[in-house]
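J.: turn this into a structure:
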Amino acid sequence: MTNTFDPEKLQTALENIHHAGIPGVFAEVRDHDRTWSGAAGVADVTTGRPVTTEMRHRVGSLTKTFTAAAVLQLVDQGEIDLDDPIGGYLPHLVPGDRGASITVRMLINHTSGLAEYLPYAYPSLAAFPAMAKTTPQSLDDHRFTRFHPADLIALGVAAPATGAPGSTPGVYSNTNYLLMCELLESITGIPAAKYITRNVIERAGLQHTELPTDPPITGPYSHHYESWFGMIDPPRDFSIYDMSFVGPAASLISTVADLNRFYGLLLSGDIISSASLSQMQRTVPVIAFDGKTLDYGLGLQKTTVPGHGTYWGHEGSVWGGGAVSMTRADGNRQLSLAVNLQRWNRLDSAGKPQPHPIDAALQAFTQLVLCG
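T.: I've put the predicted structure just below:
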């Protein structure tokens, strides 16, 4: 084996993430026809139950790739045009000049100018993303609140615009993807979650992936611990949560093996056409919630590793859970990783997240996988 696929080194690097402060972490790495999977730490800090590689996990915004793929299937079928205005499809949700100016493409690549609705749905996050001024109280208050997507979209549409339609850099916003879900339903006549399940999840043969309709996670899973920048101490378990606040924009439950399978099939042209895949890989700069700039396509993030190629995938976060999946452009190297703690960085007096050993350990593991 090459030094970029050394199981012992990979396991040690994974354990370093746990020792740096993550309760539990698990991953799968694929290199050509070889597969390595590993886990470190615990799924339950109370009982000490160990985390395992087969566990199902909330993967947050990795869901967006699945939603985008479903929309692009309808593009392939001639049911949707990427450059049509969303107001032509959903005039009741994005009316007037904005509906006429914002295209389907702008929604998928976050250049619509539509603001994030989250601060308005969770009142105590009203300063979001000015995190030093927020409290996590709403996370408890709304653990079992059932949100309606049209209400959330209305909050995002009513909020001040983040930019003119089509302007760059775009600004990351879940409002865009809830609109994509409404578009799917308006075209197909069935709920977006059912359409994505039938035409993306089942088509890819993902046996441990689902868009949940109820708060619990079925099957073996790790608890999801939220720290909210040290404001929740010790971190609290939010694994059982009503995910209607994001729906098919970020509610997916999956496994690291299923994620690698999905992105491998997507990038090999088995989920959408090669023409639509090319559209997915046309990127623009997009400002993420944490302020960093993403190289973002249509539901895909691009990462260039100097000397080691281009990777496509996505990262995601929910309350207490995080995940990332990356596949090299040639399909021969993949990484999917999940962690059961989020927002571990504490904030300085200016509200800026401070470095934490977890950051360095995650970077070291990723670098080992991608670069050796």
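
J.: can we go C-alpha only for contacts and neighbour counts from here?
T.: Will do.

J.: now Arg30, what's its secondary structure?
T.: Using DSSP: H, G, I helix; E, B strand; the rest coil as the criterion, the local structure at Arg30 reads strand.

J.: pretty sure it contacts Gln334?
T.: Yes - at 4.9 Å, Arg30 counts as touching Gln334 under the criterion of CA atoms under 8 Å.

J.: which one's more surrounded, those two?
T.: Regarding Arg30 and Gln334, a neighbour count based on other CA atoms under 10 Å identifies Gln334 as having more, with 26 against 21.

J.: helix or strand for the more buried one, which one?
T.: Applying DSSP states H and E as the criterion places Gln334 in strand 333-339.

J.: got any residues that touch both of Arg30 and Gln334?
T.: Taking CA atoms under 8 Å, 6 or more residues apart in numbering as the contact criterion, the residues that touch both Arg30 and Gln334 are Asn260.

J.: coming back round to it: could you point out which element follows the strand holding Gln334?
T.: Next in sequence after strand 333-339, counting helices and strands by DSSP H and E, comes strand 341-342.

J.: would you do the same for the sequence below? I want to compare the two.
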Amino acid sequence: MNTLRKIEQFIELCLVPKLNKNYDECKNHSEFGIRNKNLDKNFYLLLKQLEAINFKNCNNPESVISQLLILYTELSSKNTWDEANCLKCSEKLNCYFHTFYEINLTDVLFQNSVFNHQEIFDKCFENLHIKLSPAEFKKYPAQIDVYLRLIKDIKRYNVTIVPSKILPTSLNLIDDYIIENKLNGLKSCLAILQCLNKDAFEKGNYYEVVYLSLKKLITEKDIEATKLVFECLLTLYHILPANSQKQKLDEIYNAVLDQLIIESNLYRKAECLKFTKTIISIHKIHCCNRIIFFSIISDNLDLCCNEAVSEVLLEIVLQTLKEWVKYCWCVWKFSTGHKIISNLFKVLYCCKDERLVTEVHNLLVTLIKLCDDTEKKIIINNLEVVDHTIKK
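T.: Modelled structure (predicted):
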């Protein structure tokens, strides 16, 4: 057996092995104790093999170096499955690498001077995804942690990223029912998407896989997850092939309006409104096709007559309506939007924030100006009747 193969075997013996049960199924996993008990012996044997080889003289050493990086990242994680000696082992491994190659293991993805950092990057995620399959990823919590920690700095690696080779674990986490996994998946997915451009999806339609995983989470009730889903969807939209953008934005717009119809949590409602406003600013006139928008705005304005609700919702409701009017004014009809005008007057009466009072007033003037002469007379007559009633 050659030295490289022996090194790979000892690396595997030093890693947390596959668990018998999913990590979330019980609190105590015997595999952690077994690994920690045997780590000193296996790590010593690994170092002896490393000292007997010079990676600079090897053909394609990046595969083994990527596995060393995975081991180093796992040992230095300070997680529940690691004991104090794990951190000491990681320090020894980094010291060895720096002594022999004048570069830290932590820097092999940032520098291309000694080894091919693109090859190391590709091999790292290839090795991780061999274990982190959809069916078994929850039996490798240490490897998930390595994946998340490597993704965290992905913007700084200056490497070419192939979405189908790096996103699968993020999508597995996103699809999981445990909220912590969802959040970690969304954060890593966002970090990856932010590194991509339109060229990333030129070959194939892997973007559909990413899009569907994210779109399913529009119904997720957790506030932090909601924010991350919306941020991921917007980032994905900007790198989609041009011929897919309109359809996807239509679907997202419809989905978030559907959420606004049923959402009762004020803070999540506010996040949905912020997202809706952003979509309108991008989609513009194409947002005319959902008349339910009028009902949503009207209902939320009515809610804002309550002072506590107003503090959370009023500003974003007004901003969203203002954005819609900016681009979709041409389809405004008094017959379908009269409740909005009515509720704007109610808000004007209740609102104590002078800045927002000005916003309400400006919107009222704008919407009334968009009505035809007959409708304007109806509005003025109704206002005069109200004024007369109040004076009595």
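
J.: quick TM-score on the pair, please.
T.: The TM-score (TM-score structural alignment, normalised by the length of the first structure) is 0.24; 147 aligned residues with a CA RMSD of 6.5 Å.

J.: which elements pack onto the strand holding Gln334 of the first structure?
T.: In terms of contacts (3 or more CA pairs under 8 Å, 6 or more residues apart in numbering; DSSP states H and E), strand 333-339 of the first structure is packed against strand 24-31, helix 256-267, strand 321-328.

J.: would a markdown table of those with distance to Val171 of the first structure be doable?
T.: Below are these laid out as a markdown table (distance: least, CA to CA, whole Å):
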| stretch | distance to Val171 of the first structure |
| --- | --- |
| strand 24-31 | 29 |
| helix 256-267 | 24 |
| strand 321-328 | 20 |
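
J.: and Tyr296 of the first structure, how many neighbours?
T.: Around Tyr296 of the first structure there are 27 other residues, counting by other CA under 10 Å.

J.: ignore what I typed, I meant Asp140 of the first structure.
T.: For Asp140 of the first structure, the number of neighbouring residues by other CA under 10 Å comes to 12.

J.: Phe121 of the second structure against Gln67, yeah?
T.: No - in terms of CA under 8 Å, Phe121 of the second structure does not count as a neighbour of Gln67; the distance is 10.5 Å.

J.: more neighbours, the two?
T.: Taking Phe121 of the second structure and Gln67 together and counting by other CA under 10 Å, Phe121 has the greater number of neighbours (25 against 21).

J.: which residues in the stretch 101-250 of the second structure form helices?
T.: According to DSSP state H, counting those that start in this stretch, the stretch 101-250 of the second structure carries its helices in the segments 117-131, 141-152, 163-166, 168-174, 179-193, 206-216, 223-239, 242-262.

J.: now the ones you listed as CSV including distance to Ser281 of the second structure?
T.: Output for those, formatted as CSV (distance: least, CA to CA, whole Å):
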stretch, distance to Ser281 of the second structure
helix 117-131, 37
helix 141-152, 30
helix 163-166, 28
helix 168-174, 27
helix 179-193, 21
helix 206-216, 20
helix 223-239, 12
helix 242-262, 11
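
J.: and the ones you listed: which comes nearest Phe97 of the second structure?
T.: Evaluated over those, closeness to Phe97 of the second structure peaks at helix 117-131, with 14.7 Å, by CA to CA.

J.: got the buried residues for that closest one?
T.: Taking 16 or more other CA atoms under 10 Å as the basis for neighbour counts, the residues of helix 117-131 of the second structure that come out buried are 117-126, 128-129, 131.

J.: which strands and helices lie in contact with that helix?
T.: For helix 117-131 of the second structure, the helices and strands in contact under the criterion 3+ CA pairs under 8 Å, 6+ apart are helix 62-75, helix 141-152, helix 163-166.

J.: and the second one, what does it pack onto?
T.: In terms of contacts (3+ CA pairs under 8 Å, 6+ apart), helix 141-152 of the second structure is packed against helix 62-75, helix 117-131, helix 179-193.

J.: mind running it again at 10 Å?
T.: Using 3 or more CA pairs under 10 Å, 6 or more residues apart in numbering; DSSP states H and E as the contact criterion, the neighbours of helix 141-152 of the second structure among helices and strands are helix 62-75, helix 117-131, helix 168-174, helix 179-193.

J.: need the ones you listed in TSV (columns: distance to Ile239 of the second structure).
T.: Listed next are those as TSV, based on distance: least, CA to CA, whole Å:
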stretch	distance to Ile239 of the second structure
helix 62-75	29
helix 117-131	22
helix 168-174	18
helix 179-193	8
